[in-house]
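**Student:** please find the sequence and the predicted model below.
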Amino acid sequence: MFDTVLIANRGEIAVRVIRTLRRLGVRSAAVFSDADADARHVREADTAVRIENYLSIDEQLRAAARTGAQAVHPGYGFLAENAAFAQACTDAGLVFIGPPASAIQLMGDKIRAKATVLEAGVPVVPGSSGSGLTDTQLIGEAQKIGMPVLLKPSAGGGGKGMRLVRDETQLGDEIAAARREARGSFGDDTLLVERWIDRPRHIEIQVLADAHGNVVHLGERECSLQRRHQKVIEEAPSVLLDEATRAAMGEAAVQATRSCGYVGAGTVEFIVPGADPSAYCFMEMNTRLQVEHPVTELITGLDLVEWQLRVASGEHLPFGQEGVTLTGHAVEARICAEDPARGFLPSGGTVLSLHEPQGDGVRTDSGLAEGTEIGSLYDPMLSKVIAYGPDRATALRKLRAALAGTVTLGVATNAGFLRRLLAHPEVVSGVLDTGLVEREVGSLISPDVPPEVYAAAALLRQAALLPPSDATTWTDPFSAADGWRLGGEPAWTTHHLRVPGHEPLAVRVRGGEVRVGDAAAVPARLVTDGGRGVLHWDGATHSFHHAGAWLGRDGDSWHVADHDPVAAALSGSAGAGGTGALTAPMPGTVTVVKVATGDEVTAGQSLLVVEAMKMEHVITAPHDGTVTEIDVTPGSTVAMDQVLAVVTPREES
């Protein structure tokens, strides 16, 4: 076993690897950028080295030399599936904790990978053949396959750059967008096109291979719950597979693993028709540890990071396929910095209050700590909450409860959305497919802020105006902001509040009553203890967490800011920049500007593209008119709600 291992990554996966290294008595060395100088993985590592860029191979190698590391764990993302990095580690005398560079290169090219496993007898998804196809050739291949089709980056993964195209007339625009995102994410805009299978299931097989020719599979993971081709919920095992199909898919995964000379932990992904699981087809192989590896760990009892280390240090696998047993059920939810109420736009901010459940069948893998700054430079995934039980129903129930108890105030997350998704009847029954989340997303997001949230926010503000209850000095009743009046009814105190994406609302407080907007006054009482509170509201009780302007409950959170109606009236608009202004929906970087000042545009026309956390968002014209102002250029860094451009309506111009 190694003495010191460099973790060439950050965040949740770096913390996860450090945990196993510490248990094994191996010294951990971390790397960090300026943005991560005070990050949790830096605090928990035995030593850490500053670098400029996580994607710099030279900097990672220098960090390994400086820390005395004998091996490098790449985590996932960044350089994890970079063949040049794996080879550079080997050339520098370091052990790359992953497969050989040749296997990464082969399986990293989806076109070559499909040809290789097909030759090994593994069924593949019908699609284009050959690399370096032009836009015209891709369109021709799509027409031969027949619509709908899926565009995929040959060098990519994680759903980035993938485009489902149902309308043949949209192929040109979608190919351009897919190439742009693939080039930005992977430095390679080569695309392939595949037949789209309606209502498919995404099932993957975990494999483990040593350097002595031994290969086993560790069962499957169901990854069908996805949004925009990104996994959001994973579980093991899959309710779809019977023992015969599980064994057949496992053997196919083993053959695919052998076909590329693989060593280490990897994942073979299959697309599976829900109506005929035996018609599974190979999609791709991920030559690294997967985000969802904890569910496999929980049902097998194996620490996959430990076995990555043992295999990399030359050990034989001490068990064969018959030694792998699957017990119980595990489900994982990915917590991401995104706001479901605003179309899942990436969010950011400072973590003001944090509670992550652990124990009693619940595990949270996280890179967060209170005070952590969440920016737009990196992937939006913050943590993972995993639950284990003797059966699927128990695991789902535990995970829903764990998500309800997850608190990440200061940054909008999808925890509440995932809790509701896990309670959806089709999810509970196991009738899944990759389109389920997109079909049901509207029913899983509340378009309105609950009135009790406004009530709690107003009562917190009201309490801050009052003198402390243990004050030892006399307080002038005329100066106290409690609405008291001599010889008359107490006056209402009005708090003007606003939640992003919603209109401002006036909330009035008087004694034990609260009026939210135009609704009738109802009895209300607030009891707080530190960052927790209980609101007695209209005959019901609501528990919540609070920090600064943030309120959280059952995994949901709201940023309830003060609103100045006078300033808004003077500016002529309740929102930033006025009705013709186009503002940044998220902090990020402008990658494309398609118009200039003076251009005539039509409603819905694409004007700019903003990228944040590896996701593109197209800014379109809100109405017909003239571009009277452009405040950004490609490469501009923008804040949330910053004005990007102004389109003056045609009748005004």
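**Tutor:** Thanks, I have it.
**Student:** drop to CA atoms for contacts and neighbour counts, all remaining ones
**Tutor:** Will do.
**Student:** let me know whether V595 touches L607 as I believe.
**Tutor:** Yes - between V595 and L607 there is a contact at 5.9 Å, judged by C-alpha atoms under 8 Å.
**Student:** between these two, which has more neighbouring residues?
**Tutor:** Higher neighbour count among V595 and L607: L607, with 18 against 15, using other C-alpha atoms under 10 Å.
**Student:** can you verify that one is assigned to a strand?
**Tutor:** Yes - L607 forms part of a strand when assessed by DSSP: H, G, I helix; E, B strand; the rest coil.
**Student:** distance of it relative to G577?
**Tutor:** 17 Å (C-alpha to C-alpha, to the nearest Å).
**Student:** could you do E204 as well?
**Tutor:** For E204, the distance to G577 - C-alpha to C-alpha - is 48 Å.
**Student:** look up how far L608 lies from G161.
**Tutor:** Taking C-alpha to C-alpha, one finds G161 at 18 Å from L608.
**Student:** and for E52?
**Tutor:** 29 Å.
**Student:** and A103, by the same measure?
**Tutor:** From A103 to L608 the distance is 39 Å (C-alpha to C-alpha).
**Student:** D624 now?
**Tutor:** With C-alpha to C-alpha as the criterion, D624 and L608 are 16 Å apart.
**Student:** got another, please set it beside the one above:
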Amino acid sequence: MSMFDTVLVANRGEIAVRVIRTLRSMGIRSVAVYSEADAGALHTRVADVAVPIGPAPAAESYLSIDRVLDAAARTGAQAIHPGYGFLSENVDFARACEKAGIVFIGPPVAAIEAMGDKIRAKQTVRAAGVPVVPGRTEPGLDDAAVAAAAVEAGFPVLLKPSAGGGGKGMRVVRSEAELPASIAAARREARGSFGDDTLLVERYIGSARHIEVQVLGDAHGTVVHLGERECSLQRRHQKVIEEAPSPLLDDRMRSRMGAAAVEAARAVGYTGAGTVEFIVDAEQPTDFFFLEMNTRLQVEHPVTECVTGLDLVELQVRVAAGEPLPFGQDDVVLDGHAIEARLYAEDPARGFLPQTGTVLGLREPSGAGVRVDTSLAEGSVVGTDYDPMLAKLIAWGPDRETARARLVGALGHTAVLGVPTNTAFLRALLTDPDVVGGRLDTGLIERRGEALTAAEPVPPSVYAAAALALLVEAEPTGPVVDRWDVPDGWRLGEPAWTVRRLQAAGGEPVTVRVRGRAAGAQVQVGDADPVPASAYRDGDELSVTFDGVTARFAVVHAGGDVWLATDGRVTAFREHERLHSAVEGAGGDGVVTAPMPGTVTVVQAAVGDRVEAGAPLLVVEAMKMEHVLTAPLAGTVTELGVTAGQQVRLDERVAVVTPPATDEGK
């Protein structure tokens, strides 16, 4: 088989951009597909050809096998790269490609079938001599059988969808009383994410390290591994930081796990790039157990590329075209260390709830050892239709500490203005003493809690910068300036103060007073003494000197909001007067508001119901994530203004619970 002329990328976001980059370097024509929500997105602009495939819902666009294959036929694509997620592990899609005479850049159908079902995967690798996590993996377990298996295994247990991955549908259950609700939620989320609500039960290893091995196979009988990745820093079973190699493994353990991964791949006749995932008991790191095999490229593949010097996408394409791997196991050398951080549109201080918005300004890092895989561009709209991951920041160094320090620095030069992100959380996590020391496990983020996620107090200098940014914008420019148009508080005698009430996201309003021109002003933040300050704007950057210290800010003013970014910190301000209607009734008065924009998937209460504090009222889903809204206090549901399937806005009022005293007094 000769090399392909045209390859369609059946995905979106940063992975589509990343695959297209390699196709271009290989001289292969690239075809992007996009939904109505992604019209004009970055991946459509960097591809040679872009084809619309339907409405925003993934089921009607990116998950539509017929529409993807039609786009391939219309553009003459000889092969399809599925990226990860969406159709990447869909056996029906792989079969449909084969029937249509289009090469699926992935493993054979039989391998997807064997490893795509976690139950069958465990049975397959167990037969190959690979150790597996204890639990029940029989297919077709109904709710009663799942509950019985959980009791038999002993709590805590982990409920896992048999299909799919990425932490979707997983539930840790710590007691028998939690089982009914957890089973229902796990099935519902699995069905919504993968179209299959089959569950399996595993022993939950609380102090666990999640380590995966990258494998590659060709159609000529060669299967190799490219070392491991440490993926233990997770929240809700979703990876946050990944690195290669693992700081836990020695050469002997690395060789054992690599050999087990190769055997697992050989057991299903695997070709292409795949990942065999293991769990290691942090208390007994000599023991490891097979978790699953991902029959696709992984989100964290860049760290392996950085330490091996290999382009995994290029190797996938070459293997799919029938070429043999150009190296053997003895040729694989790991050089240095690489760490990756996932940048999400989410608010860690609000339980990592997904966020939306338009990218008004963008700062991305560069420099030695720094790589950015991104889907972002100024003007990009981040909505609720897809996963909230925006980009990946990767840093390489000759040793782990150099890589870690470079990544912390890179995050300090990263800013997305207009969309809240987890940048500050990532920096805090990477500077945690246990992370610095390589003492990792899957429960670390949960244990640290507010130490990592609490919103940092906004320094006075940032409030001053926001007020000065508004002043700079209001000051007239041009060769002739009418003195009365200058907003500097001028009057006979001493200049007057210009007063602003600024409120940072999640904070209380602060009064900031400014007197004079921006180039030479006095600023008073709150009750502090006035201090000298100055500011001048250079394009979309603002240089601010406050109390003798100078800092540069990226600044965007849009829709009444001022977005400022400096040293990895992005702060959004709004003048407080604009917020009265939004915050009205948000106290402890029984009002329930949507914590994120999304879709109501389940309504579990009705008007007139008497509920206890914490009782579930409804479920909101956005970006593949469910959030249960509960009663803020005990009382009667007196208002329920939503139904299943309804879209809700951030902070939209959805229900009211009236306490008994108020209820009885009517």
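**Tutor:** Sure thing, it's come through. The structure displayed is predicted, hence computed values, not measured ones.
**Student:** TM-score for the pair, please.
**Tutor:** Superposed pair, TM-score by TM-score structural alignment, normalised by the length of the first structure: 0.96. Supporting alignment: 646 aligned residues with a C-alpha RMSD of 1.8 Å.
**Student:** just to revisit the earlier point, more neighbours, G161 and L608 of the first structure?
**Tutor:** Per other C-alpha under 10 Å, whichever of G161 of the first structure and L608 has more neighbours is G161, with 30 against 22.
**Student:** now do the contacts for that one.
**Tutor:** G161 of the first structure sits next to 151-153, 177-182 when contact means C-alpha atoms under 8 Å, 6 or more residues apart in numbering.
**Student:** who wins on neighbours among those residues?
**Tutor:** P153 (27 neighbours).
**Student:** check contacts around that residue.
**Tutor:** 160-162, 178-179, 182, 188-192.
**Student:** save the residues you listed as TSV, and put in secondary structure too.
**Tutor:** Below are those laid out as TSV (three-state DSSP):
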residue	secondary structure
K160	coil
G161	coil
M162	coil
A178	helix
R179	helix
A182	helix
D188	coil
D189	coil
T190	coil
L191	strand
L192	strand
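**Student:** okay if I get the residues you listed as TSV plus distance to E438 of the first structure?
**Tutor:** Converted to TSV, these look like this (distance: C-alpha to C-alpha, whole Å):
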residue	distance to E438 of the first structure
K160	17
G161	18
M162	15
A178	20
R179	23
A182	23
D188	28
D189	26
T190	27
L191	24
L192	24
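**Student:** from those residues, which is closest to T408 of the first structure?
**Tutor:** Taking C-alpha to C-alpha as the measure, K160 is the one of these closest to T408 of the first structure, at 25.8 Å.
**Student:** counterpart of that closest one over in the second structure?
**Tutor:** Using TM-score structural alignment as the criterion, K160 of the first structure maps onto K168 of the second structure.
**Student:** then D564 of the first structure?
**Tutor:** With TM-score structural alignment as the criterion, D564 of the first structure pairs with E577.
**Student:** tell me, how many residues neighbour the closest residue to that match other than its chain neighbours?
**Tutor:** Closest residue to E577 of the second structure apart from its sequence neighbours, by C-alpha to C-alpha, 6 or more residues apart in numbering: R501 at 7.4 Å. Close neighbours of R501 of the second structure, defined as other C-alpha under 10 Å, add up to 18.
**Student:** residue in the first structure paired with R501 of the second structure?
**Tutor:** Matched to the first structure by TM-score structural alignment, R501 of the second structure sits across from H496.
**Student:** what do you get for A144 of the second structure?
**Tutor:** Under TM-score structural alignment, A144 of the second structure pairs with T136 in the first structure.
**Student:** so its match belongs to a helix, correct?
**Tutor:** Yes - counting by three-state DSSP, T136 of the first structure falls inside a helix.
**Student:** any idea how far G146 of the first structure is from it?
**Tutor:** 15 Å.
**Student:** hey, which strand is longest across the first structure?
**Tutor:** Longest strand in the first structure, counting residues (DSSP state E): strand 215-227.
**Student:** in the second structure, what residues pair with it?
**Tutor:** Using TM-score structural alignment, strand 215-227 of the first structure pairs with 223-235 in the second structure.
**Student:** buried stuff in the matching stretch?
**Tutor:** Buried residues in stretch 223-235 of the second structure, defined by neighbour count with 16 or more other C-alpha atoms under 10 Å: 223-234.
**Student:** which parts of the stretch 1-150 of the second structure are helices?
**Tutor:** Secondary structure of the stretch 1-150 of the second structure, counting by DSSP state H, counting those that start in this stretch: helices at 13-25, 42-46, 65-75, 91-99, 109-116, 118-127, 143-153.
**Student:** for T453 of the second structure, which of those is the nearest?
**Tutor:** helix 13-25 (25.2 Å).
**Student:** so what's I183 of the second structure closest to, chain neighbours aside?
**Tutor:** Using C-alpha to C-alpha, 6+ apart, the closest residue to I183 of the second structure is D143 (7.0 Å).
**Student:** hang on, the earlier thing: so how far is the match of strand 215-227 of the first structure off the chain centroid?
**Tutor:** 18 Å (C-alpha atoms, centre = their mean, to the nearest Å).
**Student:** compared with the first structure, how much does it deviate?
**Tutor:** Following the fit onto the first structure, the mean deviation recorded for stretch 223-235 of the second structure is 0.5 Å by mean C-alpha distance after the TM-score superposition for the first structure.
**Student:** hang on, the earlier thing: out of E204 and G577 of the first structure, which sits in the busier spot?
**Tutor:** E204 (28 against 18).
**Student:** please name the nearest non-neighbouring residue to that one.
**Tutor:** According to C-alpha to C-alpha, 6+ apart, the nearest residue to E204 of the first structure is E269 (4.1 Å).
**Student:** roughly how far does that neighbour sit from M107 of the first structure?
**Tutor:** Taking C-alpha to C-alpha, one finds E269 of the first structure at 12 Å from M107 of the first structure.
**Student:** centroid-nearest residue for the second structure?
**Tutor:** Among the residues of the second structure, the one closest to the centroid is M389, at 3.3 Å (C-alpha atoms, centre = their mean).
**Student:** what sits against the nearest residue to that residue once chain neighbours are set aside?
**Tutor:** Distances taken as C-alpha to C-alpha, 6+ apart place Y344 nearest to M389 of the second structure, at 4.3 Å, with adjacent residues excluded. Shown in contact with Y344 of the second structure (C-alpha under 8 Å, 6+ apart): 388-391, 421-422.
**Student:** so what corresponds to Y344 of the second structure in the first structure?
**Tutor:** So, by TM-score structural alignment, Y344 of the second structure is matched to C336.
**Student:** thinking again about what came up before, right, and the helix or strand after the helix or strand the residue nearest to E577 of the second structure falls within?
**Tutor:** For R501 of the second structure, the element it lies in under DSSP states H and E is strand 498-504. Once the chain leaves strand 498-504 of the second structure, the next helix or strand it forms, by DSSP H and E, is strand 510-517.
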